[in-house]
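Enquirer: Give me coordinates for this.
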Amino acid sequence: MVSTTLERPDKFRIGRVFNDSFAVISRNIGLYLGLALLFSGLPAIVLRLWTESTLSGTALGDPTAVADPSMMFWNSSVGIAAGLISFILSLLLQSALVRATIEDLNGKRPSFGDCIQIAIRYLLPTLGIGLLVVLGAGLASLALLVPGIILWLGWSVAIPVLIQERLGVLGSMSRSRVLTKGSRWALFGLFLILMIITMVIQSVMAAIILLLDGIVADVAAAMLSTVVSMVLSVATAVSYVELRQVKEGASVEELAEIFS
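Expert: Got it, this is the predicted structure:
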């Protein structure tokens, strides 16, 4: 397969990122759905069923125990554990899709095993970046919303930087701020459009899920989460490639050389 070398774009363009993202997904729909199901869909179903059975089991066993401090602590612990597991799995998914996206843009055929290997190899540093981004942007948002958004946008491609350039946690976050400088409004527009589309789809799905019951509703909710996670992760990876081409004129081939 002939590798892809793109001309240097004049600026970050939302339309180009959209086109490239969905083109990459369409070329690798089986692989991407498989990765999304592995790291998002199936775990979401399992976690949803586990938390529901745990919490409902506690309530059914002794309705008065719900107000007991020890039971409240247990229920909170279950919710925190489920949230942490989901957070880690979302980072694994993003790392795997970054690898797959760069391979595809380089004209290669990304493999399931290779993407999983990369995701697992960089789990700890991606977790470090994820926690720092959540804490940093979250604390800034508590003071004022706009600084929090700006910080989040500045760090939005830190995980692709980590996977591609291997700069470590702080180095990747710093590098992300350099790459996104001058393009953050465009990035904000990209993610805003994606969030609006997601909210519309979620509203429609919520109405449908209300008509469903039990495991069927859980599966439908998990499938929606899978698709949303996949699109956001791919769009982030494509945005990183776009930013490098805008800032440095780096070809896709040069981005992929790091894995040779």
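Enquirer: For the rest of this, base every contact and every neighbour count on C-alpha atoms.
Expert: Noted.
Enquirer: secondary structure class for Phe12?
Expert: Per DSSP: H, G, I helix; E, B strand; the rest coil, the secondary structure class of Phe12 is coil.
Enquirer: Let me see the contact set for it.
Expert: Phe12 makes contacts with Ser183, Ala186, Glu242, Leu243, Val246, as judged by CA atoms under 8 Å, 6 or more residues apart in numbering.
Enquirer: Take the residues you listed and keep only those in strands.
Expert: Using DSSP state E, no member of the contacts of Phe12 sits in strands.
Enquirer: Out of those residues, which is nearest to Ser53?
Expert: Nearest to Ser53 among these: Ala186, at 43.3 Å, using CA to CA.
Enquirer: Would you mind measuring from that closest one to Lys11?
Expert: Remark: distance between Ala186 and Lys11 (CA to CA, to the nearest Å) = 9 Å.
Enquirer: Repeat that for Ala100.
Expert: According to CA to CA, Ala100 and Lys11 sit 24 Å apart.
Enquirer: before we move on, what about Asp20?
Expert: Separation of Asp20 from Lys11 (CA to CA): 15 Å.
Enquirer: who's more crowded, the two?
Expert: For Asp20 versus Lys11, neighbours defined as other CA atoms under 10 Å are more numerous around Asp20 (18 against 14).
Enquirer: compare with the first, here's sequence two:
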Amino acid sequence: MRASRESPSIVTCNEREPDMRGEILTFDAATRMVAIRGDDGNRYLFPATAIHAGLTPRRGQQVDFSPTEDGAPGEIFILQSGEGAAASTQGGFDLGRVISRTFAAIRDNWLVLLVASIVLVGLPSTLSAVGQTFFWSGDSTGTGVVFVVLGSLLYLIGFFMLQGTAVKAAVDGFNGKKTGLSDALGVGVRAFFPLLGLGILASLGMGFAFVLLIVPGVILAVLWSVAAPAVVVEKRGVLESFQRSRDLTRGYRWNVFGLLVIYIILTWILGAAIAAVSFAAGGTITGGSGPNLWVNLLTGPVVNVLSGVIASAGVASLYYELRSVKEGAGPESLAAVFD
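Expert: This is a model prediction of the structure:
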């Protein structure tokens, strides 16, 4: 079956075609399928296992390929390899584009992200803040310690679930679709255990690295920056998601570091603004049992909620940018995993 150039078709690998050259259009790491546009104008779909020598396919690479007539995929020979040959139709990594998408995702899904952040991040932060009041009042029963530890654990779990929620909302937004709160939260809930394991290991690893030296902790934060979206979108295991994040950030780690610095600065500015409001309302800049204890009690959770919205949308946008630039994945292919 052969379609004309005016009406290109998608041809699977069970149709016998002569050897020809083509260009890789997309590679979806979740489904492990490669789309190639042949010199005849048709689109051909192959499993990634058809690629000779196990090279990583990337958009824009020129290939030789030949399907076989018995239904098994023939080999694909990549003529260009390496990061330099993988230019996306969007160009290289664009920091401004990631930031723009971050705030577009927040604008389009602000209610979903805000409510999810209040539930998953705000309530655990409030629990920790209540525990701190026991310290300020001189309580010696250990109740404050229990509240703080429990709140911190729930915050850790909630933050990674929030990333899963934000990925769903952001990807739908990139496709021009609206996401309901229950649908978005459902994604985070379904990935609860992998995200929990990811959060615990990431916190232990980065915490230990920061205790030793600041630099190793920053390096791990960059390397693992998109591990949570890999769990949610690609349904990978915990350790596999860490490696997937390392692979996606390779070649763009200074860009990712710059993005993290920008988000941290935004969080500091946000925290300073809320602290100023707290001080004006009768609280104290540093917290503690000031004249208006409830003001201090609310300041930390509010900062965490708003920071969680920005961070989760930023991670989703960063993941989308890396998948687009390195693998040519579009919003449709990312959204398909949620169908």
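Enquirer: Can you turn the buried part of the contacts of Phe12 of the first structure into a PyMOL selection?
Expert: Applying 16 or more other CA atoms under 10 Å to those, the buried members can be selected in PyMOL as follows:
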select buried, resi 183+186+242+243+246
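Enquirer: ok, which pair from the contacts of Phe12 of the first structure is furthest apart?
Expert: Ala186 and Val246 (12.6 Å).
Enquirer: Now do the same contact list for the residue lying closest to Ala220 of the first structure once chain neighbours are set aside.
Expert: Spatial nearest neighbour of Ala220 of the first structure, excluding adjacent residues (CA to CA, 6 or more residues apart in numbering): Ile209 at 7.0 Å. By CA under 8 Å, 6+ apart, the residues touching Ile209 of the first structure are Ala217, Ala220, Ala221.
Enquirer: and if you look at Gln163 of the second structure?
Expert: Residues near Gln163 of the second structure by CA under 8 Å, 6+ apart: Gly188, Ala228, Pro229, Ser312, Ala313, Val315, Ala316.
Enquirer: so what corresponds to Leu153 of the first structure in the second structure?
Expert: Using TM-score structural alignment, the partner of Leu153 of the first structure in the second structure is Val222.
Enquirer: which one of the contacts of Gln163 of the second structure is nearest Ser182 of the second structure?
Expert: Nearest to Ser182 of the second structure among those: Gly188, at 10.0 Å, using CA to CA.
Enquirer: I'd guess that closest one is in a strand, am I close?
Expert: No. Secondary structure of Gly188 of the second structure (three-state DSSP): helix, not part of a strand.
Enquirer: Number of residues surrounding it?
Expert: Neighbours of Gly188 of the second structure (other CA under 10 Å): 23.
Enquirer: Which residues are in contact with it?
Expert: Counted by CA under 8 Å, 6+ apart, Gly188 of the second structure has contacts Met161, Leu162, Gln163, Gly164, Thr165, Val232.
Enquirer: What lines up with the residue nearest to Ala220 of the first structure in the second structure?
Expert: With TM-score structural alignment as the criterion, the equivalent of Ile209 of the first structure in the second structure is Ser278.
Enquirer: so which strand or helix has its match?
Expert: Using DSSP states H and E, Ser278 of the second structure maps to helix 253-280.
Enquirer: And for Ile102 of the first structure, nearest residue in space, chain neighbours not counted?
Expert: Leaving aside its sequence neighbours, Ile102 of the first structure sits nearest to Ala256 (CA to CA, 6+ apart; 6.6 Å).
Enquirer: neighbours around the aligned partner of that neighbour in the second structure, how many?
Expert: Counting by TM-score structural alignment, Ala256 of the first structure corresponds to Ala335 in the second structure. Residues within reach of Ala335 of the second structure, counting by other CA under 10 Å, total 19.
Enquirer: Wait, Ala335 of the second structure touches Val171, no?
Expert: Yes. Between Ala335 of the second structure and Val171 a contact is recorded at 6.0 Å, counting by CA atoms under 8 Å.
Enquirer: Which helix or strand lies directly C-terminal to the lengthiest helix in the second structure?
Expert: Longest helix in the second structure, counting residues (DSSP state H): helix 293-327. Using DSSP H and E, the helix or strand that follows helix 293-327 of the second structure in sequence is helix 331-336.
Enquirer: That next one against the first structure, how far on average?
Expert: Superposed on the first structure, helix 331-336 of the second structure shows a mean distance of 0.9 Å to its aligned residues (mean CA distance after the TM-score superposition for the first structure).
Enquirer: Could you name the helices and strands sitting against that helix?
Expert: In terms of contacts (3 or more CA pairs under 8 Å, 6 or more residues apart in numbering; DSSP states H and E), helix 331-336 of the second structure is packed against helix 143-174.
Enquirer: try 10 Å
Expert: Judged by 3 or more CA pairs under 10 Å, 6 or more residues apart in numbering; DSSP states H and E, the packing partners of helix 331-336 of the second structure are strand 20-28, helix 143-174, helix 227-234, helix 293-327.
Enquirer: Just give me the match in the first structure for Val238 of the second structure.
Expert: Aligned partner of Val238 of the second structure by TM-score structural alignment: Val169.
Enquirer: Most neighbours among the contacts of Ile209 of the first structure, which one?
Expert: Counting by other CA under 10 Å, top hit in these: Ala221 with 20 neighbours.
Enquirer: That one reaches Met205, doesn't it?
Expert: Yes. Counting by CA atoms under 10 Å, Ala221 of the first structure touches Met205, with 7.8 Å between them.
Enquirer: quick one: contacts for the counterpart of Arg121 of the first structure in the second structure?
Expert: Aligning on TM-score structural alignment places Arg121 of the first structure opposite Arg190 in the second structure. For Arg190 of the second structure, the residues meeting the contact criterion (CA atoms under 10 Å, 6 or more residues apart in numbering) are Met161, Gly164, Val232.
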